[in-house]
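1. here is my input, please return the structure:
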Amino acid sequence: MSDQTREPARAPEELAALFNRRANAGDVEGLVALYEPDAVLAAGRVVATGHAEIRTFYADLLARKSDFRAPETPPPLRNGALAMTFAQLPKGAFSVEVAREQADGTWLWAIDQLKLAPPKA
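-> Next up is the predicted model:
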């Protein structure tokens, strides 16, 4: 799927749904397209900065064949052109993201903090 055929997020609350749809489709490039070029994604000990590192992170994650669902999540908290979004991920993980409105009115994540679920005892 090319960038021209991927729908953009027109509101911050659309980002999580787009993420789940693209992750379940195995669309690594589509996931990367949800982030600003210099975005930072932190997941445990991994800190990925920029599209190239975020691409590597998601290629590895999607290789594990997780099922991404969109359970009920709190609505984004907005302050002008910034929004804090939330997502629940497989196996009890969750993430909190900072999205920013772009000049064209679309929204992209600038910061993504993934909290991995603790291992089961």
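2. going forward, measure contacts and count neighbours with C-alpha atoms only.
-> Fine.
3. pull out the buried residues from the longest helix seen in the chain.
-> What stands out as the longest helix in the chain, according to DSSP state H, is helix 50-62. Residues Gly50, His51, Glu53, Ile54, Arg55, Phe57, Tyr58, Ala59, Leu62 are the ones in helix 50-62 that count as buried (16 or more other CA atoms under 10 Å).
4. how about this one, so we can line them up?
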Amino acid sequence: MSAKEKAQKPEDLTRLFVERANEGDAAGLAALYEEDAVIAYPPGSQTVGRAAIQALWEKILTNVPRFEQEPPLPTLTAGDIALTSTLARDGAGARAQVVRRQPDGSWLRLLDQPEFVTPAP
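-> Predicted structure coming up:
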């Protein structure tokens, strides 16, 4: 885990994600995920584990995409687990993440569903 800023509340993860993505920091993005996290991307498949998630973001960031902050929907929290979500500005429907509080009190993504659109056959 890098010495970069950690999410002190679930909602911080989205802000940190956009900041790091726009910096082209694939390692910093991967550090926002638990070691065994799962992201439902590319569409119709899953990427499992922090190392694979970092490799995925390295590939995506070569195209130099620009990410924008999206307004959060209300966070649902039950103890050390929370569900965060935003309405996607890029037509991907919505985004949702299950996040978990870590022993140091920070939060990391466990499950990431970056879009809720039906994948092409």
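5. just give the TM-score of the two.
-> Here the TM-score for the pair of chains, by TM-score structural alignment, normalised by the length of the first structure, is 0.86; 117 aligned residues with a CA RMSD of 2.0 Å.
6. what's the helix or strand for the closest residue in space to Arg89 of the second structure that isn't next to it in sequence?
-> Spatial nearest neighbour of Arg89 of the second structure, chain neighbours left out: Glu70 (6.8 Å); criterion: CA to CA, 6 or more residues apart in numbering. For Glu70 of the second structure, there is no helix or strand it lies in under DSSP states H and E.
7. how far away is Glu70 of the second structure from Leu13 of the second structure?
-> Distance of Glu70 of the second structure to Leu13 of the second structure, computed by CA to CA, to the nearest Å: 12 Å.
8. between these two, point out the one with more neighbours.
-> Legend: neighbour count by other CA atoms under 10 Å for Glu70 of the second structure and Leu13, higher for Leu13 (23 against 17).
9. in this structure that one contacts Leu32, no?
-> Yes - between Leu13 of the second structure and Leu32 there is a contact at 7.0 Å, judged by CA atoms under 8 Å.
10. anything in contact with each of the two?
-> When CA atoms under 8 Å, 6 or more residues apart in numbering defines a contact, the residues bordering Leu13 of the second structure and Leu32 alike are Leu108, Arg109.
11. which residues in the second structure form strands?
-> Under the criterion DSSP state E, the second structure contains strands at 33-39, 47-48, 76-78, 81-87, 94-101, 107-113.
12. ends of stretch 73-83 of the first structure, what's the gap?
-> 14 Å.
13. how close does the residue nearest to Arg89 of the second structure get to Ala31 of the second structure?
-> Glu70 of the second structure is 20 Å from Ala31 of the second structure, by CA to CA.
14. check Val98 of the second structure too.
-> For Val98 of the second structure, the distance to Ala31 of the second structure - CA to CA - is 15 Å.
15. which residue lies nearest the spatial centre of the first structure?
-> Among the residues of the first structure, the one closest to the centroid is Phe19, at 5.5 Å (CA atoms, centre = their mean).
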